[in-house]
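Asks: Structure here, sequence nowhere to be found:
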């Protein structure tokens, strides 16, 4: 008699998964057949509210909240896929002089340490399971920082990319693949808010602010920013068995903005 093979649904965790790119990632992984849990400060519209995905409320910049979120996740078992999308910038324009201790701490906490905290809590279970995929969403600003509007954010994302590369080397022997994705401009509300902040420096001229953003990036040869769904498709590929030999990579999705890597 042939033994019955138990088939389990892959479990995915997406941070920042209720809005923008994070929500698109959660939808895409759910569509691929995964059991998805999103971790975010607040619920958003759509899947996280109608029950298609599981929602765990947490502010990952708070170590205690991150630990509690990890405890709730691990109660269901080790995750198979962990995607860190949570991030963003709320600092004022003006470069280094506009950034005090509070701004630097906030940007580092959100864009670097929130991922580090959750990895530290969840990776031991993934090691014990002998499998898993971790994807950190960085930014092309790790390579070409916009000093005026997002200097601290860029520095934090550069650190996240380096951390991701180092973690990939450490975890490879345990059957865990770690990669990062570095988007350029994405058509999200966060991009709109950045333009709004820059608009203040152009006396309320939103078009000039937008042009300055594109110019600071060195242009976008594709002629447009990527959609959240396009970023989600790349992440879904990295999370799939099709990408089984991709490890320690940083995949740039920027419409051609970065000419060399």
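Replies: Nice, I can see it. Note that this is a predicted model, so its numbers are computed, not measured.
Asks: going forward, measure contacts and count neighbours with C-alpha atoms only.
Replies: Fine.
Asks: quick check, residue 82 in a strand?
Replies: Yes - according to DSSP: H, G, I helix; E, B strand; the rest coil, residue 82 belongs to a strand.
Asks: correct me, but it touches residue 12?
Replies: Yes - between residue 82 and residue 12 there is a contact at 5.8 Å, judged by CA atoms under 8 Å.
Asks: Structure two is appended below for comparative analysis:
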């Protein structure tokens, strides 16, 4: 089956010759995205504060702290030097250091904004000229359903991700005439090393003990709240990213796509 002469069936090598930059690609969702892009034929450069055993082989790893403007600039320079240009940018790096009451957010506010929002703004500013030179491409931002359902103790994270989604729509409108597509993914509960740490922090914040039984109980509670009956897997997200940055998604831009197993279905 084809549309305007393009195959709608994914194939190995469909990103052959494409140059991709993925932030936070040493483990979890980021590592799965990197593997997907590599399998599709892309050349990939990724970053994290430190390498991890989950960092996929075949990727060029750059140690970088993207919560700082200097770190973003150094990573962008290294990526462009390695790749010679860029066609795909996936802003996946994010997170928060700890949970807080809404009345006690200022402690980690700046860091949370820097890593979840400003890192993407700064990296895009550095890489969009190369995307324009390439004649188009795709920019994808990884967000969270925390922007839809206001989770207690995650308001600082949710606010940063909400800013990212609004920025993403504006960037899509600005870059459309350049043939550059911009999207955001609004993710639900995905099972990753970071999510396991977050479960422990949540249990302790509410006065519990982060032992195996407590963590398993919380994971079960989260899964039970999802209509499809399970937590997401990193590969679920990577498959979506692989499609969205490919030519098969050439008429999709400016969208914020929710991938959460149906958890926020019906919520406004």
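Replies: That came through, no problem. Because the structure is a prediction, the values reported are computed rather than measured.
Asks: Would you pull the TM-score for this pair?
Replies: In this superposition the chains share a TM-score of 0.89, using TM-score structural alignment, normalised by the length of the first structure; 248 aligned residues with a CA RMSD of 2.1 Å.
Asks: And the strands in the stretch 1-150 of the first structure, which stretches?
Replies: Ranges of strands in the stretch 1-150 of the first structure, per DSSP state E, counting those that start in this stretch, are 11-15, 35-40, 54-57, 81-84, 132-137.
Asks: Could you dump those strands into a markdown table with distance to residue 69 of the first structure and mean neighbour count added?
Replies: Listed next are the strands of the stretch 1-150 of the first structure as a markdown table, based on distance: least, CA to CA, whole Å; neighbours: other CA atoms under 10 Å:
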| stretch | distance to residue 69 of the first structure | mean neighbour count |
| --- | --- | --- |
| strand 11-15 | 10 | 25 |
| strand 35-40 | 7 | 25 |
| strand 54-57 | 7 | 19 |
| strand 81-84 | 13 | 27 |
| strand 132-137 | 17 | 26 |
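Asks: Please convert those to JSON lines, extending it with distance to residue 180 of the first structure.
Replies: Shown next, in JSON lines, are the strands of the stretch 1-150 of the first structure (distance: least, CA to CA, whole Å):
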{"stretch": "strand 11-15", "distance to residue 180 of the first structure": "14"}
{"stretch": "strand 35-40", "distance to residue 180 of the first structure": "19"}
{"stretch": "strand 54-57", "distance to residue 180 of the first structure": "23"}
{"stretch": "strand 81-84", "distance to residue 180 of the first structure": "9"}
{"stretch": "strand 132-137", "distance to residue 180 of the first structure": "5"}
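Asks: Tell me which residue lies nearest the centroid of the first structure.
Replies: Centroid check for the first structure by CA atoms, centre = their mean gives residue 85 as the closest residue, at 2.1 Å.
Asks: Please name the residues that touch it.
Replies: Each residue near residue 85 of the first structure by CA atoms under 8 Å, 6 or more residues apart in numbering is listed here: 14, 15, 16, 17, 21, 22, 136, 137.
Asks: repeat that with 7 Å
Replies: By CA atoms under 7 Å, 6 or more residues apart in numbering, residue 85 of the first structure lies in contact with 14, 15, 16, 22, 136, 137.
Asks: Among those, which one lies nearest to residue 222 of the first structure?
Replies: Among the contacts of residue 85 of the first structure, residue 137 lies closest to residue 222 of the first structure (CA to CA), at 21.0 Å.
Asks: Just list the residues touching the aligned residue in the second structure for the closest one, thanks.
Replies: Under the alignment (TM-score structural alignment), residue 137 of the first structure pairs with residue 142 in the second structure. If you count contacts by CA under 7 Å, 6+ apart, residue 142 of the second structure has them with 91, 92, 184, 185, 186.
Asks: The fourth one touches residue 145, doesn't it?
Replies: Think residue 185 of the second structure. No - judged on CA atoms under 7 Å, residue 185 of the second structure makes no contact with residue 145 at a distance of 9.1 Å.
Asks: And the helices in the stretch 101-250 of the second structure, which stretches?
Replies: Under the criterion DSSP state H, counting those that start in this stretch, the stretch 101-250 of the second structure carries helices at the ranges 106-113, 119-133, 155-175, 193-205, 212-224, 234-244.
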